[in-house]
Structure formats: structure tokens, C-alpha cells
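Engineer: pasting the sequence and the predicted coordinates here, then a few questions.
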Amino acid sequence: MNEYVAEYPRPPRIELISGSVAIYIQDEIIARDCEYIRVCETYHPPSIYIKPSAFTEGTFRQTTGQRSFCEWKGLATYWDLSRSNGDSIRQKAGWSYANPDDRYTSLKDWISIYPRCVDKCYLEGEKVVAQPGTFYGGWITSWINGPFKGDPKHPELM
């Protein structure tokens, strides 16, 4: 299966997927589930959202401070992640939408993670590569093909 992000829609498409997802900080799995939501938007690798119940207790805490606004989903809340004992804090490593726009209500309170902010993410058993740049949170796997927004090699997509 090959997907080309240039063919993804705008506004983004949401898909509930039955499949494996795992997120690591150091050698600890901080989140794991057998379903996730993919948000597929033109020129973006999919952003992956998982239920808060998929996280190990003590591994995520809501942050305070400046929030961001998505034209499709609304006002984002950010999350710090850590190991379950509180070590190795990754600031603003995840985000969610408490009151998403009507079209995206299935995302309500599910959390997405920036792969660049944690040590490893796996999707369907494959180690994920983070979307280029520091703004976007897409998950790149072998079946996702670019060019990708945020990649300095493709300034036309910035």
C-alpha cells in the first residue's frame, strides 16, 4: 500500500483505524493501543491521535500558557509527556482538542504526539519518522510518500 500526501484532501479527512500504535520515552512504553485516529491533510503525513486511556498512568499532564488554533479543528490544548515516574519530561510533546469544530468531534480529547519529541513511535509495528521541521506533527511510515509540508527541501510547501 502506497499513499501520496499530495492526494490527501483539504479540509482534512479523519479515519478511525484498528491497528497498533506505541509511544516510547527512553525504554518505557508510555502509550499503547490497538486503535487510533489518522488525520490526513494535503501535503502532511498523517497526524495520529490516541485515547487518553492508552497512556500509562502519570505519563501526561496538561500544560498552561499559549495555545494554538487550527482552522479546521479549533483551539488546541498541549500536553507534557514523561516516563511514568515523572522523569524525562518532554514539554508540549502532544496536543488535543477539547471542543473541536463539528466536523471533527471524533477527535474530542484524543491526544496526538509529535514523534520528534519522544524517543520512538511505532505504527503498525513500524518505527515512525517525524515530519520535517518543528511545527508539524506528522508520522511518516514506509507507505507514506511526500514531499511533505515543513521539509526545507520543499520551501514551496512551507
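Structural biologist: On my side now, so go ahead. What you are looking at is a predicted structure, and each value in this text was computed from that prediction instead of being measured.

Engineer: alpha carbons only for contacts and neighbour counts from here, please
Structural biologist: Will do.

Engineer: could you look up the SS state of residue 116?
Structural biologist: Following DSSP: H, G, I helix; E, B strand; the rest coil, we place residue 116 in the helix state.

Engineer: contacts only, for the closest residue to it other than its chain neighbours.
Structural biologist: Nearest non-adjacent residue to residue 116, counting by CA to CA, 6 or more residues apart in numbering: residue 130, 5.4 Å away. Residue 130 sits next to 114-116, 137-140 when contact means CA atoms under 8 Å, 6 or more residues apart in numbering.

Engineer: put this beside the first:
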Amino acid sequence: MKPVPVIPAPGQESVWDYPRPPRLERSPKRVQIWLGGVQIADTTDAYRVLETSHPPGYYLPPHAFLPGVLHAAPGSSVCEWKGRASYWSLSAGGKTVPGAAWSYERPTAPFADIAGYVALYAGRVDRVTLDGETVTPQPGDFYGGWITSEVVGPFKGIPGSWGW
């Protein structure tokens, strides 16, 4: 099934206008994250990765997280564009979520600016906001994009999208 892109309204972006290979850009938006009832991260120093059919993935500097929240987790994976990812567990407010976040310690050259920055699955924490708007997690268990009212799809991860 070939996807039919949603036409963006003024002020929106279509994920079908994002490039492949993906592009890295700074984001001026305020990112806030809560876990276990505790605000664990707050920054305006994030990057976003834009890739065709995916809502943006956001990468935060490690200093945006409260001390003691990030714990190295077992495993790794490889992204054809960014390189080898390391995984992180998140702990706060008596709650621990294994493998909820990842980073690229030595990313490929086009993504060098996110070395050590941390991305996370929005659906594995209590809440994520971008400039005060609550984020909806990208569909599926594999992808880590964040959906807001500023992006339209359809988004990779919905049923039938594996071959897109």
C-alpha cells in the first residue's frame, strides 16, 4: 500500500517533505520530560532528526537530565545513517524503565553534533512536552519520533508501513 501524504496546513510540516538520508537540525523548542511524577529533563538545547515518513526524533544533551536518571543499559543497535547506538535506562520517582533511551557516542560525520546526546521513546515515560504541547509517541515499538500538532503524516510505524 502506497501512503497518501496529508497536506499540511499553514504552520505544519509534512513528514513526507523530510529528506532521506535524514537531516540534523537544532531545535529552539523547550523539551520537558517526566517519569515517576518527577520532571527528569528540561532544555532548549536539543537537536531534531528529520527523516522521510518519520515524525522528528529529538536528542537532548546529557546535562539536561537530572543527575542519576540515566543508567547504561545492555545492548546496542546500528542505524544506517547515524551509526552504533548505546541504550539507557531511566530512573526517577521510584520508577525504572529499561532501555527507554539511546545515544550515539561516536556517530557518523553528518550527525557528529549529537555525540553523547540522548533520545528517548516518549511512550515509555509519563509525559514529554515540546513548548508545552504534550507529545504523542510515534506508532510502533521500534521508532522514537515525537508527534505534535505541527507535523502531519501518515507516519512510519502504523500497520502496513514496514515496507515504506
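Structural biologist: Arrived safely. Since this is a predicted model, take the numbers as computed values, not measurements.

Engineer: superposed, what's their TM-score?
Structural biologist: Overlay of the two chains. TM-score (TM-score structural alignment, normalised by the length of the first structure): 0.93; 154 aligned residues with a CA RMSD of 1.2 Å.

Engineer: now do the residue nearest to residue 116 of the first structure against residue 119 of the first structure, distance only.
Structural biologist: Counting by CA to CA, to the nearest Å, the gap from residue 130 of the first structure to residue 119 of the first structure is 11 Å.

Engineer: for residue 129 of the first structure, same thing?
Structural biologist: Relative to residue 119 of the first structure, and taking CA to CA, residue 129 of the first structure is found at 11 Å.

Engineer: what does residue 79 of the first structure give?
Structural biologist: When distance is defined by CA to CA, residue 79 of the first structure is 16 Å away from residue 119 of the first structure.

Engineer: comparing those two, which residue is more hemmed in?
Structural biologist: More neighbours surround residue 79 than the other of residue 79 of the first structure and residue 119, with 22 against 14 (other CA atoms under 10 Å).

Engineer: give the contact list for residue 77 of the first structure.
Structural biologist: 62-63, 67-68, 95-98 are the contacts of residue 77 of the first structure under CA under 8 Å, 6+ apart.

Engineer: which of the residues you listed lies closest to residue 23 of the first structure?
Structural biologist: residue 95 (14.4 Å; CA to CA).

Engineer: what is the neighbour count of the counterpart of that closest one in the second structure?
Structural biologist: Here residue 95 of the first structure is matched to residue 102 in the second structure, going by TM-score structural alignment. Residue 102 of the second structure: 24 surrounding residues under other CA under 10 Å.

Engineer: let me know the helix or strand that the closest residue to residue 102 of the second structure other than its chain neighbours is in.
Structural biologist: Nearest in space to residue 102 of the second structure, with sequence neighbours left out and distances taken as CA to CA, 6+ apart, is residue 87 at 4.2 Å. Element membership of residue 87 of the second structure [criterion: DSSP states H and E] is strand 83-92.
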